[in-house]
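Student: Curious how this folds, go ahead:
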Amino acid sequence: MKHSSVLPYAFTEHGVAMLSSVLNSDRAIKINIAIIKTFVKIREMLSAHKELTEKLNRLERRIEKHDGEIHAIFDAIRRLMAPPERPKRQIGFHSG
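Tutor: Modelled structure (predicted):
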């Protein structure tokens, strides 16, 4: 999804931290702190459970592979849906 045309459904920890510098309301700051604490807890859980981390990494690689394959399928479908170009008839006399 590095160069994807779809919008993300989630922010990274750094993205949330950057939001706190833009949003200055008390509520936004409290929510950002809660989200960052959640990221910290997730990181602690992942470091404690290496097997889970490895599974998540494998899933992520699989999803990235499937993402490329899905794009290829949609491209093929679009090409099939496009009307075929008909050969243009030449005007004039043909010798031969």
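Student: going forward, measure contacts and count neighbours with C-alpha atoms only.
Tutor: Noted.
Student: Packing partners of the longest helix along the chain?
Tutor: Under DSSP state H, the helix in the chain containing the largest number of residues is helix 50-81. Where contact means 3 or more CA pairs under 8 Å, 6 or more residues apart in numbering; DSSP states H and E, helix 50-81 is packed against helix 26-48.
Student: residues of the helix it packs on that come out buried?
Tutor: Neighbour-count burial for helix 26-48, counted by 16 or more other CA atoms under 10 Å, picks out 29, 32, 36.
Student: compare with the first, here's sequence two:
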Amino acid sequence: MTAAVKIDEERKDRLEELQAEVRLRTGTSVTQKELLERFIDEAYESREEIIDSFRESTVPLSESEKAAMRRGRFSSGVETTEEDIDDTLYG
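Tutor: Now for the predicted structure:
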């Protein structure tokens, strides 16, 4: 079964550019159908990220966001209590 999907001109142009670049860089001609099928197959593997991208809020954080936060952490060597935080925030 074949289905038609309408996309705007800008995305159609980008698809055509990618199609041409694949041919130029690999010497292999691919159809737009093949490109779209590849996109869908790859997107299916990372569907959680795609689903999350449609959420209004990113709470809770995705696994990649959690990992990015952990990479940026460091220890200052100072123990901080809840009272310290409250004093800083609320004076």
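Student: Report the TM-score for the pair.
Tutor: After superposition, the two chains reach a TM-score of 0.32 (TM-score structural alignment, normalised by the length of structure 2), with 54 aligned residues with a CA RMSD of 4.5 Å.
Student: ok, longest helix in structure 2?
Tutor: Max-length helix for structure 2 by DSSP H is helix 9-26.
Student: Which elements pack onto it?
Tutor: helix 32-45.
Student: Next, the angle from the helix it packs on to helix 9-26.
Tutor: Here the directions of helix 32-45 of structure 2 and helix 9-26 differ by 100 degrees (axes from the mean of the first three to the mean of the last three CA atoms, to 10 degrees).
Student: just checking, next helix/strand downstream of helix 32-45 of structure 2?
Tutor: Next along the chain after helix 32-45 of structure 2, taking DSSP states H and E as the criterion, comes helix 47-53.
Student: residues in contact with residue 88 of structure 2?
Tutor: By CA atoms under 8 Å, 6 or more residues apart in numbering, residue 88 of structure 2 lies in contact with nothing.
Student: end-to-end on stretch 17-34 of structure 2?
Tutor: Start-to-end span of stretch 17-34 of structure 2 (CA to CA, to the nearest Å) is 14 Å.
Student: Other residues contacting it?
Tutor: So stretch 17-34 of structure 2 is contacted by 15-16, 35 (CA under 8 Å, 6+ apart).
Student: Just the buried residues of these.
Tutor: Of these, these count as buried by 16+ other CA under 10 Å: 15, 35.
Student: So for the helix or strand that residue 86 of structure 2 is a member of, what gets flagged as buried?
Tutor: Per DSSP H and E: residue 86 of structure 2 is located in helix 82-90. Residues of helix 82-90 of structure 2 classed as buried: none (neighbour count, 16+ other CA under 10 Å).
Student: Done for today, thanks.
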